[in-house]
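>>> no sequence for this one, just the structure:
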């Protein structure tokens, strides 16, 4: 297995929108292409089950 020791960036299309997915050793971040802000989820939150709480908190801050 190849270790994730530096950021990995990929472009993906969801519906008609294009996003940039960045995967780092600490988290993954999904951002609309050409923007700086997006959704970020730490691996520790995902593994511990806190992902739903983290997502709800981000939504409340953005909305």
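Alright, I've got the coordinates. The shown structure was predicted, so the numbers you read here are calculated from the model rather than taken from an experiment. Residues are numbered from 1 along each chain as shown.
>>> okay, CA-based contacts and neighbour counts for the rest of this
Noted.
>>> which parts of the strand or helix carrying residue 28 are buried?
Taking DSSP states H and E as the definition, one finds residue 28 inside strand 27-32. For strand 27-32, the neighbour count (16 or more other C-alpha atoms under 10 Å) marks 28, 29, 30, 31, 32 as buried.
>>> Show me which residues of the helix or strand residue 58 falls within are buried.
Following DSSP H and E, the helix or strand that holds residue 58 is helix 51-62. Of the residues in helix 51-62, 51, 54 count as buried by neighbour count, 16+ other C-alpha under 10 Å.
>>> Show me what it packs onto, helices and strands only.
Applying 3 or more C-alpha pairs under 8 Å, 6 or more residues apart in numbering; DSSP states H and E, one finds that helix 51-62 contacts strand 39-42.
>>> From residue 55, how far off is the residue nearest the centre of the chain?
Computing the C-alpha centroid of the chain and ranking residues by C-alpha atoms, centre = their mean puts residue 29 first, at 2.2 Å. Distance, residue 29 to residue 55, using C-alpha to C-alpha, to the nearest Å: 12 Å.
>>> ok, structure two:
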């Protein structure tokens, strides 16, 4: 049995030795470096439709061009 997500769920995670706050809510996911206001946001529809994978692949290819 699952529990409905009625309010935002916040958790601190460690990525590469740096603390981040992960927020899960009805709109999607948000990952923000601890102490910052801006971060990455991913909506549920983008995740399900595959747009998130396409954006990640594009970001990776752009980073390769810069190096």
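All right, it came through fine. Computed from a prediction, not measured in an experiment: that's the story for all the values here.
>>> quick one: TM-score?
Overall, the chain-to-chain superposition scores 0.80 on the TM-score scale (TM-score structural alignment, normalised by the length of the first structure); 58 aligned residues with a C-alpha RMSD of 1.8 Å.
>>> still on that earlier bit, between residue 29 and residue 55 of the first structure, what contacts are shared?
Overlap between the neighbourhoods of residue 29 of the first structure and residue 55 consists of residue 41, taking contacts as C-alpha atoms under 8 Å, 6 or more residues apart in numbering.
>>> what's the helix holding residue 58 of the first structure in contact with?
Contacts of helix 51-62 of the first structure with the rest of the structure, by C-alpha under 8 Å, 6+ apart, involve 39, 41, 42, 45.
>>> May I see the residues you listed arranged in TSV, with distance to residue 14 of the first structure as well?
Converted to TSV, the contacts of helix 51-62 of the first structure look like this (distance: C-alpha to C-alpha, whole Å):
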residue	distance to residue 14 of the first structure
39	14
41	18
42	21
45	24
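>>> Now rank those by neighbours and give me the top one.
When the contacts of helix 51-62 of the first structure are compared by neighbour count (other C-alpha atoms under 10 Å), residue 41 ends up highest, at 19 neighbours.
>>> who touches it in this structure?
If a contact means C-alpha under 8 Å, 6+ apart, then residue 41 of the first structure has 27, 28, 29, 51, 54, 55 as its contacts.
>>> redo that, cut-off 7 Å
Listed by C-alpha atoms under 7 Å, 6 or more residues apart in numbering, the contact partners of residue 41 of the first structure are 27, 28, 29.
>>> which residues are in contact with the helix or strand hosting residue 45 of the second structure?
Secondary structure assigned from DSSP H and E places residue 45 of the second structure in helix 44-49. By C-alpha under 7 Å, 6+ apart, the surrounding residues in contact with helix 44-49 of the second structure are 27, 28, 52.
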